[in-house]
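S.K.: Take a look and give me a structure for this.
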Amino acid sequence: MSLARRASAEFAGTALLVAAVVGSGIAAARLSPGDVGLQLLENAFATALALGALILMFGPVSGAHLNPVVSAADWWLGRRAGAGLTVRELAAYAAAQVAGAVTGTVLADLMYGLPAVSWSHTDRIGGNLWLAEVVATAGLVVLVFALARSNRATATPAAVGAYIGAAYWFTSSTSFANPAVTIGRAFTDTFAGIAPASVPGFVAAQLVGGVLAVAALAAWYPQAGRSADAVVVPHLTEETALR
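M.R.: Here you go, the predicted model:
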């Protein structure tokens, strides 16, 4: 499975994920005006379902990381076990994920007759929000590696979708938990948007969450790196395709 093929899957998967997040946010705001709670419920429900479906769709090709923090953890944990991403693959995945996220936002805006790009004015700044992103991201990374290491990867689409859907509600930040998605959502001034000035704080918090997740995995699943090729779900690499 060539790197170009896998990177294209990460691009398309992340684009569709962000299109689902932004598009459902726009729909929710139009269908339920004046009821923010219902809007969030609609947005969370659509995102959770879309995420599970996208993991099923793109997982066999690239693993369906759809998240630079997941990809970075995959490289870090798998490097000594000879599994997971290489540095070159990590760079390709991360670039494809960020480009896909921006593309997905533009696609959602155009589908709803909005300008392709309109910078968000929704400020999301504060220690409580950053803490929420640390928690959301750390939980997500531990979840996907725990499932892979315990040979329960078949449950990943449902489990990850459920986790993100729940984290919309139990975190004050509504669980972005993904640097690529965070960057992409800065390009839309709609329900799901985040002001560009708020992006660095969220991304920094997500990276901290990733580091904490790696530390937790070292304690709870010390051999998690051996299952890096099964994150988020088992997929073909150039090496395994030849076996």
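S.K.: can we go C-alpha only for contacts and neighbour counts from here?
M.R.: OK.
S.K.: Contact partners for the residue nearest to the spatial centre of the chain?
M.R.: Nearest to the mean C-alpha position of the chain, by C-alpha atoms, centre = their mean, lies N67 at 4.0 Å. Contacts for N67 (C-alpha atoms under 8 Å, 6 or more residues apart in numbering) come out as T14, A94, Q97, N178, P179, A180, V181.
S.K.: measure it to A73 for me?
M.R.: According to C-alpha to C-alpha, to the nearest Å, N67 stands 10 Å off from A73.
S.K.: burial of G37, as a residue count?
M.R.: Neighbour count for G37, taken as other C-alpha atoms under 10 Å: 11.
S.K.: you'd agree A48 is up against A167?
M.R.: No - the pair A48 and A167 fails to qualify as a contact (C-alpha atoms under 8 Å) at a distance of 10.1 Å.
S.K.: Count residues in the vicinity of A219, would you?
M.R.: A219 has 10 nearby residues by other C-alpha under 10 Å.
S.K.: one more to put side by side:
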Amino acid sequence: MRRAVAELVGTAFLVAAVVGSGIAAQRLSPEDTGLQLLENSLATGAVLVALILALQPVSASFNPVVTLVERVLGRVDTATAAVLVVSQVAGGLVGVVVANLMFDLDAVSISTHDRGGSGQLLGEVVATLGLVLVVFGALRSPRIETVAFAVGGYITAAYWFTSSTSFANPAVTVARMLSDTFAGIAPASVLPFVAMQLIGGGVGAALVLLLHATPAAATAVPLEESP
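M.R.: Model prediction:
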């Protein structure tokens, strides 16, 4: 239960930060899309570092792809993975509603921001593949806080070097559909994005298995640990 609550709360704050900072950026820098993206990416990277550091002793994946890769690697069982994924999706929905309300918008507004095309879809594969490599590679470090800084730094950078601005998270993608703002994504674009994220996660899991023969638990504190 504690792990599920941690995933729900963490994903809710993550989505609130992504959507909320996008709305703030849009209002503060209405004529400069590049500056809006910079503001949005810095806020997202910073909140990821904070949330992972705070919740890592309980559970700090905040991403169904990461949880599914954990299942593939045997770090969690199927039932636990299912509960955590549901909690992540639910947390994302809570977060987007809260973000909308904080900025005096309707609790739910369906996004009209179409995202797609082969370039952006490839960008989601690359973004998610890279995220999986960073997460499970950083877990090999003897200093567990390395994961938080590695993930926060990677996502901040991936906002810029991927054509899709690095959603790399099915729970966040679904939630962002419910905000017709800077960070939103149109419903028709959600399924292709999620499909590419799952492909990227699968390739990432294969690379982790190839590159790291020794389980992470043998060299570092697990990503999810129930105290």
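S.K.: care to give me the TM-score?
M.R.: The TM-score (TM-score structural alignment, normalised by the length of the second structure) is 0.96; 227 aligned residues with a C-alpha RMSD of 1.5 Å.
S.K.: still on that earlier bit, where's the residue nearest to the centre of the first structure relative to L110 of the first structure, distance?
M.R.: According to C-alpha to C-alpha, N67 of the first structure stands 24 Å off from L110 of the first structure.
S.K.: can you check G104 of the first structure too?
M.R.: In terms of C-alpha to C-alpha, G104 of the first structure sits 10 Å off from L110 of the first structure.
S.K.: Which one's more surrounded, these two?
M.R.: Between G104 of the first structure and L110, counting by other C-alpha under 10 Å, G104 is the more crowded of the two (29 against 14).
S.K.: Kindly state which residue of the second structure is aligned to the more buried one.
M.R.: For G104 of the first structure, the aligned residue in the second structure is G95 (criterion: TM-score structural alignment).
S.K.: That match: what's its closest spatial neighbour, skipping adjacent residues?
M.R.: Closest residue to G95 of the second structure apart from its sequence neighbours, by C-alpha to C-alpha, 6 or more residues apart in numbering: A12 at 3.9 Å.
S.K.: Trace the one you found over to the first structure, please.
M.R.: Counting by TM-score structural alignment, A12 of the second structure corresponds to A15 in the first structure.
S.K.: Same question for T214 of the second structure.
M.R.: In the first structure, T214 of the second structure lands on Q223 (TM-score structural alignment).
S.K.: Ignoring the adjacent residues along the chain, who's closest to that match?
M.R.: R149 is the one closest to Q223 of the first structure (C-alpha to C-alpha, 6+ apart), at 7.6 Å.
S.K.: list the contacts for that neighbour?
M.R.: Counted by C-alpha under 8 Å, 6+ apart, R149 of the first structure has contacts Y221, Q223, A224, R226, S227.
S.K.: Compute the number of surrounding residues for Y112 of the first structure.
M.R.: Y112 of the first structure: 12 neighbours (other C-alpha under 10 Å).
S.K.: and if you look at the one 10 residues further on?
M.R.: Around T122 of the first structure there are 18 other residues, counting by other C-alpha under 10 Å.
S.K.: which residue lines up with it in the second structure?
M.R.: So, by TM-score structural alignment, T122 of the first structure is matched to H113.
S.K.: Would you confirm that that match contacts I185?
M.R.: Yes - if you go by C-alpha under 8 Å, H113 of the second structure and I185 touch, sitting 5.0 Å apart.
S.K.: Quickly note the distance from the alignment partner in the first structure of V49 of the second structure to A91 of the first structure.
M.R.: Counting by TM-score structural alignment, V49 of the second structure lines up with G52 in the first structure. The gap separating G52 of the first structure from A91 of the first structure is 24 Å, by C-alpha to C-alpha.
S.K.: With D35 of the first structure instead?
M.R.: 41 Å.
S.K.: between these two, who's got more neighbours?
M.R.: A91 (16 against 11).
S.K.: quick one: contacts for S111 of the second structure?
M.R.: Contacts of S111 of the second structure by C-alpha under 8 Å, 6+ apart are R176, M177, L178, S179, D180, T181, G184, I185, A186, P187.
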